[in-house]
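Participant: Provided below are the primary sequence and the corresponding predicted coordinates.
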Amino acid sequence: MEFVKVAAVADVSEGKPLAAEAGGHKLLLAKVAGTVYATQRRCPHLGFNLCRGKLEDRATVCPLHKARFDLATGEIERDPRLWIIGMKAKSGLQTYPVRVEGGDVLVGV
């Protein structure tokens, strides 16, 4: 696994998602309580950009259907709110290891 610089620590604001890329992977970066997390950027259900959503505690929420995912594990904390079409959670988010070195955020890909 290679760790790639994706952002400066100063660019990752507490409680606000940030889009980044590393090795062809489109990422969401988030800082919660001083810890930086990296997950896939697109919701696994309908592919919506999670950077347009919001953070709640240590989770990201899809702005389209309100599915909620744990930033550390990628696990689904709340299923999509699309019960009318019978949508159930298919999978969680892919997460990536993060290192902070000096003023840089590095993600393992």
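Facilitator: Structure's in. What do you need?

Participant: From now on I want contacts and neighbour counts done on CA atoms only, so please keep to that.
Facilitator: Fine.

Participant: immediately after the helix or strand hosting residue 99, which helix or strand?
Facilitator: Taking DSSP states H and E as the definition, one finds residue 99 inside strand 98-101. Next along the chain after strand 98-101, taking DSSP H and E as the criterion, comes strand 104-108.

Participant: and that following strand, what other elements does it pack with?
Facilitator: strand 3-8, strand 98-101 (3 or more C-alpha pairs under 8 Å, 6 or more residues apart in numbering; DSSP states H and E).

Participant: And here is the other one:
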Amino acid sequence: MSEEFYKVAEMNDLNEGKLYPIEVDGEPICLVKLEDGVYAFTDNCTHISGPLNQGEFDGCAITCPWHLARFDVRTGKVLRGPARQDLYTYTVKIEGESIYVGLPPLEE
């Protein structure tokens, strides 16, 4: 089974470099528009679920407001602990001005 895509925003809803928290089918997700595209990642830090949309964003890195774990939003990679697990990133599709995020299929 393939991902299911959900329309989450329009391109003009996003300002470059500003975090845009959304919820898709119960999943907290954060969008960010960068020079090279729109990225989507889980809005919960992998350390102890800090709200990443409230963190500091700089360049392509998000810093969790709780314990300062840092991640690359393009890849989800941990850049600085205490988090050890990478962020989950989502597939983003842009059709016209509409932004869609793909959720993985539910495991049965």
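Facilitator: Looks like it came in fine. Small disclaimer: the values here were computed from a predicted structure and weren't measured.

Participant: sorry, back to before: mean neighbour count added to the helices and strands packed on strand 104-108 of the first structure, as a markdown table?
Facilitator: What follows is those, written out as a markdown table (neighbours: other C-alpha atoms under 10 Å):
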| stretch | mean neighbour count |
| --- | --- |
| strand 3-8 | 17 |
| strand 98-101 | 16 |
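
Participant: Distance to residue 90 of the first structure added to the ones you listed, as TSV?
Facilitator: Below are those laid out as TSV (distance: least, C-alpha to C-alpha, whole Å):
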stretch	distance to residue 90 of the first structure
strand 3-8	28
strand 98-101	25
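
Participant: Please identify which of those strands is closest to residue 51 of the first structure.
Facilitator: Among these, strand 3-8 comes nearest to residue 51 of the first structure, with 15.0 Å by C-alpha to C-alpha.

Participant: Where in the second structure does the closest one align, residue-wise?
Facilitator: Residues 5-10 of the second structure are the counterpart of strand 3-8 of the first structure, counting by TM-score structural alignment.

Participant: Tell me the spacing between the residue mapped onto residue 50 of the first structure from the second structure and residue 97 of the second structure.
Facilitator: By TM-score structural alignment, residue 50 of the first structure lines up with residue 52 in the second structure. Separation of residue 52 of the second structure from residue 97 of the second structure (C-alpha to C-alpha, to the nearest Å): 25 Å.

Participant: Between these two, which has more neighbouring residues?
Facilitator: residue 52 (27 against 11; other C-alpha atoms under 10 Å).

Participant: The more buried one and residue 44 touch, don't they?
Facilitator: Yes: applying C-alpha atoms under 8 Å, one finds residue 52 of the second structure in contact with residue 44, separated by 5.9 Å.
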